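# After the sequence you'll find the predicted model.
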Amino acid sequence: METLYIDDQIFIPIISDYGFKATFGNELNTLFLRKSLQALIKSDIPIKEVMFDKNTFEGITQDGRSGIFDLACRDENDNHFIVEMQYGDAPYFVQRMKFYALHKFNAMVKRGKFDYGTLTKIYCVAILANDILPYKDYHTLANLRNEKAELFDDQMTFITIELDKFTLQEVDCQTDLHKLIYTMKTIHTVTQPTQFPKFWDEEWLKVAIDELDSRKMTPDEKASLEILIARNAESVKAESRRIKEARQIEKIETIKNALKMGLTVEQCALLVNVSTDFVISVQQQILAN
């Protein structure tokens, strides 16, 4: 999915760093955030209030791997929400979600809540442009369950949205979750108000869409936007290079092990899905060393 802003684009992509902070991270008006979180966790209970955690995970909230730990907040019942946006490749993303959630869990305990029965809930939300899970569903909600898929514990909940898997058209969007994902996936492609779906007149979505309207930005705000976009683009490129290099190293190590086990060059090439010339080059490296 293309997420970069271009000069003649009316609306800034929500999935961009700037767009996400202007909508989900809007501290002056949290209506969009509250309605979105309620939809994402599939709750029938409205979230009345959210308080942003300013210094959560200081020093590790931006990891330079094309993923941005965007925000952490609490509702009026002290339930915790962690939200991360990912617009590039996402290796080991599930492990990162667990890291964030467990870090929050440990912080809650250290603050003196040693009665584990009173611990409030933690919702770790990941919104991704690309696919990472081997399921067809675009919305995945996961808890700790036993071998019969029965709920073992719901104090931690992991929610994943994969935008590429969402294919519903405007007419099919009936729930707030549908409307949210449709908006995230299409808002930056709209060029005329006549293209607005009717549900974009709902107040919670209007709040977000107004924040994304580039026509309402001051020159300084536009300059800040361009800087953020350039920074994010470089981050994505750097991460893509690191992933490619890591996969190359993994292939080489697999080939080395396969050759030691006695597999032929052709078998190694088939195993790792590379050319025989690549396997031969690895083989020559082994002999040279």
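Looks like it came in fine.
# Only C-alpha atoms from now on, for both contacts and neighbour counts.
Will do.
# Just list the residues touching Thr140, thanks.
Listed by Cα atoms under 8 Å, 6 or more residues apart in numbering, the contact set of Thr140 reads 158-161.
# And here is the other one:
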Amino acid sequence: KKLFGEESSKPQLLSFINAFLELENMDKIVDLEFRNLEKLGLSKIDRKTIYDIYCTDEKGNHIIVELQRAEQNYFKDRMIYYSTFPIQEQGIKGLFYDGKALDRQGKLRKVSWDYGLKAVYCIGILDFEIKESVSNDYIHYINLRDQHGKVFYDKLKYIFVEMPKFIKQENELETFLDKWFFFLRNLDYLQEIPEIFNNDNVIRDAFKKAKFINLPKAEQGIYLESLKQYRDWSAVLETAEKKGYDKAKEEIVKAQEREAEAQKEKTEAQKREAEAIKKIENGIKNFSNLGLTIKKIAEAMDIEVVKVQEILNK
């Protein structure tokens, strides 16, 4: 998430996605806009257990990137399910102005949606091997084809990467995508940036972002907590092999529900704090409108003069 899911990480995400598109001879993406994950219909638990990135490119195409650490039943079903949300989101009910259609007087007129869709790309980076996968291919491009192998619909594509199958060494890297996979596969073990990345500023910047020591203290805490959760869940999944998957799944769900509740309480506390600050700001502005001096307002509100001045200057 630190590497790809922040506004400052756009160059890394663009480079990563374009490396996939280049292999399929598809047009490169120029720009991206991060979208709200809630638009995908994900539950709070889903958003905690997977590292989803949802964005649109400059043409309006939708892109979902998911890093899946632990093996999960029905993973492919879930990816198909998630891909339907960006499709449904594009539907427009009733009439609307498209900025192009004109009436006989040359004025804009309302039109109905013609069902034209933007493309949806789903990229799954898996830290496990797909059970049904029998080939040594570590990357799989999937789209809708008819019985003759001809592409039936080219606006819905799935790309799955089985990272355990990527075993290339530094001297075997052929494509830019190979370099990204090598970087991600060995990130936990790399102490210094390999020489092969000397001319790749985007990956070099990604390496710097990923180094734990460069993270602010607050984000270090978040990272450690995330790492603890992952190790805890991995331990539970290992236990599931001996005691039964259903029992382990129940324990995971309960743990995730507790985390979700804690996050909810934190959000509510932040909301109350924001409301209190807003109330103070409104009070200061009301006093100012009544003609009180900054000093008088500070005394009345029991706030420093500098803070009053700062609020009034907003």
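Alright, I've got the coordinates. Worth saying up front: this structure is predicted, and the values here are computed from it rather than measured.
# Just the ones of the contacts of Thr140 of structure 1 in strands?
Among the contacts of Thr140 of structure 1, the ones falling in strands (DSSP state E) are 158-161.
# Distance to Gln86 of structure 1 and neighbour count added to those, as CSV?
Output for those, formatted as CSV (distance: Cα to Cα, whole Å; neighbours: other Cα atoms under 10 Å):
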residue, distance to Gln86 of structure 1, neighbour count
Phe158, 15, 21
Ile159, 13, 20
Thr160, 11, 24
Ile161, 10, 24
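# Could you point out which of those is nearest to Lys198 of structure 1?
Lys198 of structure 1 lies nearest to Ile161 out of these, by Cα to Cα, at 23.2 Å.
# So the closest one sits against Leu128, correct?
Yes - Ile161 of structure 1 lies in contact with Leu128 (Cα atoms under 8 Å); the separation is 6.0 Å.
# what about the nearest residue to Lys165 of structure 1 once chain neighbours are set aside, neighbour count?
Closest residue to Lys165 of structure 1 apart from its sequence neighbours, by Cα to Cα, 6 or more residues apart in numbering: Tyr138 at 5.0 Å. Look at Tyr138 of structure 1: counted by other Cα atoms under 10 Å, it has 17 neighbours.
# What segments of structure 2 are helices?
Here structure 2 has its helices, by DSSP state H, at 10-23, 44-49, 75-89, 176-186, 201-210, 217-243, 245-289, 294-301, 305-312.
# What residues does Val109 of structure 1 make contact with?
By Cα under 8 Å, 6+ apart, the contact list for Val109 of structure 1 reads Tyr116.
# Tell me the spacing between the residue in structure 2 that it lines up against and Lys10 of structure 2.
Alignment note (TM-score structural alignment): Val109 of structure 1 maps to Gly91 of structure 2. Using Cα to Cα, to the nearest Å, Gly91 of structure 2 is found at 27 Å from Lys10 of structure 2.
# before we move on, what about Tyr189 of structure 2?
For Tyr189 of structure 2, the distance to Lys10 of structure 2 equals 24 Å [Cα to Cα].
# neighbour-wise, which of these two wins?
Set Tyr189 of structure 2 next to Lys10 and count neighbours by other Cα under 10 Å: Lys10 wins out with 18 against 8.
# can I assume the more buried one is in contact with Leu32?
Yes - counting by Cα under 8 Å, Lys10 of structure 2 touches Leu32, with 7.1 Å between them.
# list the contacts for the residue most central in space within structure 2?
Residue closest to the average C-alpha location in structure 2 (Cα atoms, centre = their mean): Ile53, at 1.7 Å. Applying Cα under 8 Å, 6+ apart, we find Ile53 of structure 2 in contact with 1, 4-5, 34, 37, 63-66.
# Dump those residues to TSV, plus neighbour count and distance to Trp233 of structure 2.
TSV is the format used below for the contacts of Ile53 of structure 2 (neighbours: other Cα atoms under 10 Å; distance: Cα to Cα, whole Å):
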residue	neighbour count	distance to Trp233 of structure 2
Lys1	12	18
Phe4	20	23
Gly5	18	22
Phe34	15	28
Leu37	15	23
Ile63	24	27
Ile64	22	24
Val65	20	21
Glu66	19	18
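# Out of those, flag the one nearest to Leu21 of structure 2.
Distance to Leu21 of structure 2 across the contacts of Ile53 of structure 2 (Cα to Cα) is lowest for Ile63, with 11.8 Å.
# can you tell me which residue in structure 1 aligns to the closest one?
In structure 1, the residue matched to Ile63 of structure 2 (TM-score structural alignment) is Phe81.
# Which residue, other than its chain neighbours, is closest to Ile41 of structure 1?
Closest residue to Ile41 of structure 1 apart from its sequence neighbours, by Cα to Cα, 6+ apart: Ile159 at 6.9 Å.
# I'd guessed that neighbour sits against Leu40; true?
Yes - using Cα under 8 Å as the test, Ile159 of structure 1 is close enough to Leu40 to be in contact (7.2 Å).
# list residues touching both of those two?
Common neighbours of Ile159 of structure 1 and Leu40 (Cα under 8 Å, 6+ apart) are Val125.
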